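A.B. asks: Turn this into a model:
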Amino acid sequence: MTAGRPPGAVLWDLDGVLVDTETVLFEAEREAFASHGVTITPEFKRAFVGLGGDEVMAAMADALGVDVDLADLGRRKMAAYAAGLPFLRGFAPTAALVRAFAAAGVPQVVASGSPREAIAAGLHVVGLDDVLTAHVSAAEVAAGKPAPDVFLEAARRVGVEPVDCLVVEDAVPGVLAAKAAGMRCLAIPSVVDPLDERFERADLVVRGGMAAADPEVLLAWALGSATMRG
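C.D. replies: Below you'll find the predicted structure:
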């Protein structure tokens, strides 16, 4: 995607970008680990933001040095997550962007590390399931973020070359995955203090996170009518 040319497709991360899931996800993961006698904290979890559902549980277990049944851990996490669905909220800036891209006729796909059922449930709760009907889960590809697989599969499904795709992400693994896929990336960090220097690999970084995201400015940049670096 070159300057002055709108994206052929927009590929959305889900958690922390379209749906404010981090609190609910952490509580689900905390309960899952607690069932195995392991305690995790928000500070511990911060290092794993942006990894996919199965991969994040495996990475946390490995970091903790505990031997647990990952399949059972995953089932417990998803059960606790389902119980927390009513507490999910969306983000006004990205919801506005989704609808603006839809109005402009730009294809959009959700490409997430979450399972397909979690993607569908989250979009339904925040009222975006009528627009974002195409989903790809990292469970459907060989490797999750920071590997590029989920974004490459999303591009393939809508028939758009990777270079013509714009990825919207909140976490470093997603930014790295987007760039590995050869795609443009808009980063709206979910953790802004301190800001991980690897966010600089994105084409545009909203340094203040979602609170500083102006959908009109971001839309103008994405559609090629503005050039800027945040």
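A.B. asks: Only C-alpha atoms from now on, for both contacts and neighbour counts.
C.D. replies: Will do.
A.B. asks: next structured bit after whatever helix or strand Arg75 lives in?
C.D. replies: Using DSSP states H and E, Arg75 sits within helix 70-84. Using DSSP H and E, the helix or strand that follows helix 70-84 in sequence is strand 89-90.
A.B. asks: counting contacts, what elements does that following strand pack onto?
C.D. replies: strand 19-20 (3 or more CA pairs under 8 Å, 6 or more residues apart in numbering; DSSP states H and E).
A.B. asks: next helix or strand past the strand it packs on?
C.D. replies: Next along from strand 19-20, by DSSP H and E: helix 22-34.
A.B. asks: hmm, back to that, tell me how far the helix holding Arg75 lies from the chain's centre.
C.D. replies: Offset of helix 70-84 from its chain centre (CA atoms, centre = their mean, to the nearest Å): 19 Å.
A.B. asks: can you list contacts of it?
C.D. replies: For helix 70-84, the surrounding residues in contact (CA atoms under 8 Å, 6 or more residues apart in numbering) are 24-25, 27-29, 31-33, 53-54, 57-58.
A.B. asks: Repeat the analysis, applying 6 Å as the threshold.
C.D. replies: Here helix 70-84 makes contact (CA atoms under 6 Å, 6 or more residues apart in numbering) with 24, 28-29, 32.
A.B. asks: what's the neighbour count on the residue nearest to Pro93 when sequence neighbours are not counted?
C.D. replies: Of all residues not flanking Pro93 in the chain, Pro215 sits nearest, at 5.2 Å (CA to CA, 6 or more residues apart in numbering). Taking other CA atoms under 10 Å as the criterion, the count of residues near Pro215 is 17.
A.B. asks: Am I right that Pro215 is in contact with Ala95?
C.D. replies: No: here Pro215 does not reach Ala95: they are 8.8 Å apart, not a contact under CA atoms under 6 Å.
A.B. asks: Give me the three-state assignment for the residue of the chain most remote from its centre.
C.D. replies: The C-alpha centroid of the chain is most remote from Gly37, which lies 29.2 Å away (CA atoms, centre = their mean). Taking DSSP: H, G, I helix; E, B strand; the rest coil as the rule, one finds Gly37 in the coil state.
A.B. asks: do Val167 as well
C.D. replies: Val167 - assigned by three-state DSSP - is strand.
A.B. asks: for the chain, what spans make up the helices?
C.D. replies: 22-34, 42-46, 53-64, 70-84, 92-103, 116-125, 149-158, 172-180, 215-222 (DSSP state H).
A.B. asks: Tabulate these in JSON lines, adding columns for distance to His135.
C.D. replies: Putting these into JSON lines (distance: least, CA to CA, whole Å) gives the following:
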{"stretch": "helix 22-34", "distance to His135": "19"}
{"stretch": "helix 42-46", "distance to His135": "25"}
{"stretch": "helix 53-64", "distance to His135": "15"}
{"stretch": "helix 70-84", "distance to His135": "18"}
{"stretch": "helix 92-103", "distance to His135": "14"}
{"stretch": "helix 116-125", "distance to His135": "7"}
{"stretch": "helix 149-158", "distance to His135": "8"}
{"stretch": "helix 172-180", "distance to His135": "16"}
{"stretch": "helix 215-222", "distance to His135": "21"}
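A.B. asks: Would you do the same for the sequence below? I want to compare the two.
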Amino acid sequence: MRPAAVLFDCDGVIVDSEPTTDRVIAANLTRHGLPMDPDGVRSLFRGGTMFGVADAARTRGANLGEGWVDAVYAEVFDALAAGTPLIEGITGVLDALDAAAIPYAVGSNGPHRKMAITLGQHPALHDRLRGRIYSREDVARPKPAADLYLYAANRIGAEPSRCIVIEDSATGARAARAAGMRCLGYAPHDDGAALAAVGARPFRHMDELPALLGL
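C.D. replies: Got it, this is the predicted structure:
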């Protein structure tokens, strides 16, 4: 059955922002007493919030001041502004959804400013998403709570049980499951086992997605 709506995560699903973000966070934590490489950041923190990164890093011995989240976001924003490509094939997915008259929205654990920087580099795509970009800043609890995806579904007038979520992290897949939504897990670099373990159906290439959505 075709979905009533499709809800996309942003980082790693629409924009290829995660390698840059992971690199900046790794360098920053290393400077603050917690040696870390981008792979370590990805495995520990993927899909979470920067506040969660701060809490976890402190428990591992990082010396982070009270203003760390704002400071690291400033570094991340500068790096992303230098150039953040789209995920290959995502424009074709949105074209197929438009052709089928299926609404879609974005729900991200990142702040609105981050999405304005990354999506804003791609004006045509940013324009077609305008008014349908939602952040953990809009709800009480971030992913893996259900709040963000339930909020997005409500805002676009879709029954949650008939929505499909596109995610690349176990955190996001758990949020979809908590919201009672089917999840397709984008796993371009591995077999998607971590996503499958929390109920997502993994896929490797965006050009597979229209068929998986029943289009």
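A.B. asks: Any idea what the TM-score comes out to?
C.D. replies: The TM-score (TM-score structural alignment, normalised by the length of structure 2) is 0.87; 211 aligned residues with a CA RMSD of 2.2 Å.
A.B. asks: so how far is stretch 62-81 of structure 1 off the chain centroid?
C.D. replies: That offset, for stretch 62-81 of structure 1, works out to 21 Å (CA atoms, centre = their mean).
A.B. asks: Check the separation of the first and last residues in that stretch.
C.D. replies: 22 Å (CA to CA, to the nearest Å).
A.B. asks: what's the answer for stretch 98-110 of structure 2, then?
C.D. replies: Span of stretch 98-110 of structure 2 from end to end, CA to CA: 25 Å.
A.B. asks: now it: which residue numbers in structure 1?
C.D. replies: Under TM-score structural alignment, stretch 98-110 of structure 2 corresponds to residues 102-114 of structure 1.
A.B. asks: Counting neighbours, which bits of that stretch end up buried?
C.D. replies: The neighbour-count check on stretch 102-114 of structure 1 (16 or more other CA atoms under 10 Å) flags 106-114 as buried.
A.B. asks: Is it possible to get CSV of those residues that adds distance to Asp62 of structure 1?
C.D. replies: What follows is the buried residues of stretch 102-114 of structure 1, written out as CSV (distance: CA to CA, whole Å):
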residue, distance to Asp62 of structure 1
Val106, 40
Pro107, 38
Gln108, 35
Val109, 31
Val110, 28
Ala111, 25
Ser112, 22
Gly113, 19
Ser114, 20
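A.B. asks: Once you drop chain neighbours, what's closest to Asp129 of structure 1?
C.D. replies: In space, Asp129 of structure 1 is closest to Leu123, 5.0 Å off (CA to CA, 6+ apart).
A.B. asks: Show me what the one you found lines up with in structure 2.
C.D. replies: Leu123 of structure 1 maps onto Leu119 in structure 2, by TM-score structural alignment.
A.B. asks: Roughly how far does that match sit from Asp11 of structure 2?
C.D. replies: 10 Å.
A.B. asks: before we move on, what about Arg2 of structure 2?
C.D. replies: Noted for Arg2 of structure 2: a distance of 25 Å to Asp11 of structure 2, by CA to CA.
A.B. asks: who has more neighbours, those two?
C.D. replies: Asp11 (27 against 14).
A.B. asks: got the contact list for that one?
C.D. replies: By CA under 6 Å, 6+ apart, Asp11 of structure 2 lies in contact with Ser17.
A.B. asks: try it again with 8 Å
C.D. replies: Applying CA under 8 Å, 6+ apart, the residues near Asp11 of structure 2 are 17-18, 108.
A.B. asks: Can you tell me what it aligns to in structure 1?
C.D. replies: By TM-score structural alignment, Asp11 of structure 2 lines up with Asp15 in structure 1.
A.B. asks: and what of Gly180 of structure 2?
C.D. replies: By TM-score structural alignment, Gly180 of structure 2 lines up with Gly182.
A.B. asks: Quick check: that match touching Leu166?
C.D. replies: No: at 9.8 Å, Gly182 of structure 1 does not count as touching Leu166 under the criterion of CA atoms under 8 Å.
A.B. asks: between the two, who's got more neighbours?
C.D. replies: Leu166 (26 against 19).
A.B. asks: For Cys185 of structure 1, see how far away the more buried one is.
C.D. replies: From Leu166 of structure 1 across to Cys185 of structure 1, the span is 6 Å (CA to CA).
A.B. asks: Same check on Val98 of structure 1?
C.D. replies: 15 Å.
A.B. asks: which one of these two has more residues nearby?
C.D. replies: A count of neighbours by other CA under 10 Å puts Cys185 above the other of Val98 of structure 1 and Cys185, at 26 against 22.
A.B. asks: Surely the more buried one and Val175 touch.
C.D. replies: Yes: Cys185 of structure 1 is within contact range of Val175, at 6.6 Å (criterion: CA under 8 Å).
A.B. asks: Identify the contacts common to the two.
C.D. replies: Each of 169, 202 lies in contact with both Cys185 of structure 1 and Val175 under the rule CA under 8 Å, 6+ apart.
A.B. asks: Contacts only, for the equivalent of Pro162 of structure 1 over in structure 2.
C.D. replies: In structure 2, Pro162 of structure 1 lines up with Pro160, judged by TM-score structural alignment. Residues in contact with Pro160 of structure 2, defined by CA under 8 Å, 6+ apart, are 150, 153-154, 179-181.
A.B. asks: I figured the residue nearest to Asp129 of structure 1 was touching Val19, is that so?
C.D. replies: Yes: counting by CA under 8 Å, Leu123 of structure 1 touches Val19, with 7.3 Å between them.
A.B. asks: Common neighbours of the two, please.
C.D. replies: Going by CA under 8 Å, 6+ apart, no residue sits against Leu123 of structure 1 while also sitting against Val19.
A.B. asks: before we move on, back to that, how about a markdown table for the contacts of Asp11 of structure 2, with distance to Pro144 of structure 2 added?
C.D. replies: Shown next, in a markdown table, are the contacts of Asp11 of structure 2 (distance: CA to CA, whole Å):
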| residue | distance to Pro144 of structure 2 |
| --- | --- |
| Ser17 | 20 |
| Glu18 | 18 |
| Ser108 | 11 |
